[in-house]
Each structure stands twice: as C-alpha cells, then as structure tokens.
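Chemist: give me a 3D structure for the following:
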Amino acid sequence: MEVNIKDITIRRAATVDLPKLAEFLQFLVEAERPFDPTLKEGEIFYYNIADFISDEKSELLVIDYKDQIVGCGYAQIRAAESYQKHDLFGYLGFMYVSPELRGNGLNNLLMDDLKKWILSKGITEVRLQVYHENEAAIRAYEKAGFKQILTTMRCDIS
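Modeler: Coordinates of the predicted model:
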C-alpha cells in the first residue's frame, strides 16, 4: 500500500500505546523464530516496553498513520565496553513496521528521528542487532548507513 508521507506522524510512545506495542513485539518474535532456534515457545517479551516510555535513557517512538499505530522503534543510551573508543553508544531496537506499509520509507523516517535523539545526547555511535539470515532487514539497515562488524555464533553440544 502506498503511503502519503503527509499522513504520517512519528511521536513519542505513551502508555495508551502499550497494548498495540505488545502486539508488535509478538509479531517481531514470530518473524525472528525462523532465525533463532533458541527462542522459547509461546509469548516472549524481550524487554518491558513500559520501561522505554519512562526511562530517561530511552526514546520509544511510534509511527502513526491516519490515527493508527503502524510501527515503532526505540533508541537507548548504553555504556560501551571499556576497550572501545567511545564511552556511550545509542542502541536501536524494536524496529517494526506493519507489513502492508513496508517499502514506503517509514523505517528510515523512524531511524532518522531516533538518530536525532541520540545526537541530541551528544552521542555519535549507533548500533543495532539483526539476525544474519534476515537479509531484508540487513539491506534496510545498510541503506541507513549501518555496516556489519560481528557475527554471533552458537553450537548445541548436547
């Protein structure tokens, strides 16, 4: 579905948005299951979404399209490892856009606003995690300027 950008608003999430955000999180979990055999069955909550709304080191944004929430994402200020050049970095996560609206640049608009928030905190390093086999997401993040630097590997030795 083609979207008129004039109908898009990106705003801070509010507690009234929590039910829709919880739904989006489960959509993300289901999308990630094929990439991660270690995920438990049933509902999974990677984090407490309400914490992102109240935490001063986090910015949770939603994409509003014609008075409907159709996407979300958060930025969080995190401490870097002691051996890294920077002390703090911005971490992006919970990046979601409703499937019928993908391909309209909404994720880029959202990431731009999250990057601006990170910059407003005086931080220039931004990171995120994506499953290695999630090629569509990797392409989207590369278009937004991200580069791969590490692959996590696992082995079940039972």
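Chemist: please make it C-alpha for all contacts and neighbour counts, starting now.
Modeler: Fine.
Chemist: check which helix or strand covers L110.
Modeler: Assigned by DSSP states H and E, L110 belongs to helix 106-120.
Chemist: and this one, please, so the two structures can be compared:
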Amino acid sequence: MTTREATEQDLNTLLEFEQGIVTTERPFNITLIDGEIHYYDLLHLIQSPDASVIVAVENNEIVGSGYALIKQTEKDYYNFNSFAYLGFMYVKPEYRGRGINKLVLDELIRWARSRGISEIRLDVYDQNEAAVKAYEKAGFEPLLLTMRLK
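Modeler: The predicted structure is shown next:
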C-alpha cells in the first residue's frame, strides 16, 4: 500500500468516492437532499497550493482518499492563525479495516506540519461510531458538538 498526491487524472475515481461518502452519511443527516451531492471542489483542491489531496493505492487501484486544506481562523481569540481542515476521508468498503484511513491521515498530518500548521481539525457525525473511533485512534479528540432543532 502506498500513498501519493492525487492528480487530475484521478478525478473520476474521486468523484465516485465523494458519492460513497454521501451514501455513508445519509443515515446520519436526514436534511441532505435526494440525488447526487457534491461536497467538494475536488479539482480546485488538487490544484491548490494550500491543499493536499492524498490517495491510497494498492496494485495500481485507488482504494482510499482524503484532503487537508489550510484555512485561516475566523476568530481573533485563538492561539493559532491558521489550521488544517481534513475531509474527504474515504476507503472503498472491501478495503476497510486494513489501516488505510490511518495511512492517509498520517500523510495529511505530515503535510500540514511541514507547512508549520499545528492545529488540525475535521468534522464527523457523532453517530458515525466507526469513523469517530478511527479518528480517536489516530489521536483526535472531540471539541464541539453541533446540535439542531427541527
């Protein structure tokens, strides 16, 4: 298993992964509209100097993905000016449980730290227990819980 930066040639596979993420998240968020949803501007992320899109590859097949995007804080009371936001974490179902998510996370964290970023954040549905456990295993801890009223 290896990781590498995604290229524009990977876009079709990455767009399929995006729909896999949407499918996985639908049970956790009844407010999502029906049909195809695009959370990410993947081409922009691939081309941006402030982002890194990483893919995990086995036998020339892309089996996992994730991105890190450097963002500026919107609040002046934090002890950091920018942070890396992680997203687009996906592993093909038949490859789950093999440490691929951790491999991609480690590469994204390495990329962020190489740019002087010490604060790294991501969002996860609190009811997505498998994802929460995977992120906690990688060293993440809960920070905020968004609550809603219908």
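Chemist: tell me the strands in the first structure, going along the chain?
Modeler: For the first structure, the strands defined by DSSP state E occupy 8-12, 58-65, 68-79, 88-97, 126-128.
Chemist: could I get those strands as JSON lines with distance to V29 of the first structure and mean neighbour count?
Modeler: Formatted as JSON lines, these follow (distance: least, CA to CA, whole Å; neighbours: other CA atoms under 10 Å):
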{"stretch": "strand 8-12", "distance to V29 of the first structure": "23", "mean neighbour count": "16"}
{"stretch": "strand 58-65", "distance to V29 of the first structure": "18", "mean neighbour count": "22"}
{"stretch": "strand 68-79", "distance to V29 of the first structure": "14", "mean neighbour count": "21"}
{"stretch": "strand 88-97", "distance to V29 of the first structure": "10", "mean neighbour count": "21"}
{"stretch": "strand 126-128", "distance to V29 of the first structure": "16", "mean neighbour count": "16"}
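Chemist: out of those, the one nearest K20 of the first structure is which?
Modeler: Of all these, it is strand 68-79 that lies closest to K20 of the first structure, at 7.4 Å by CA to CA.
Chemist: and the closest one, what does it pack onto?
Modeler: helix 18-32, strand 58-65, strand 88-97, helix 106-120 (3 or more CA pairs under 8 Å, 6 or more residues apart in numbering; DSSP states H and E).
Chemist: for the shortest one, name the packing helices and strands.
Modeler: Judged by 3+ CA pairs under 8 Å, 6+ apart, strand 58-65 of the first structure is in contact with strand 8-12, helix 49-54, strand 68-79, helix 106-120.
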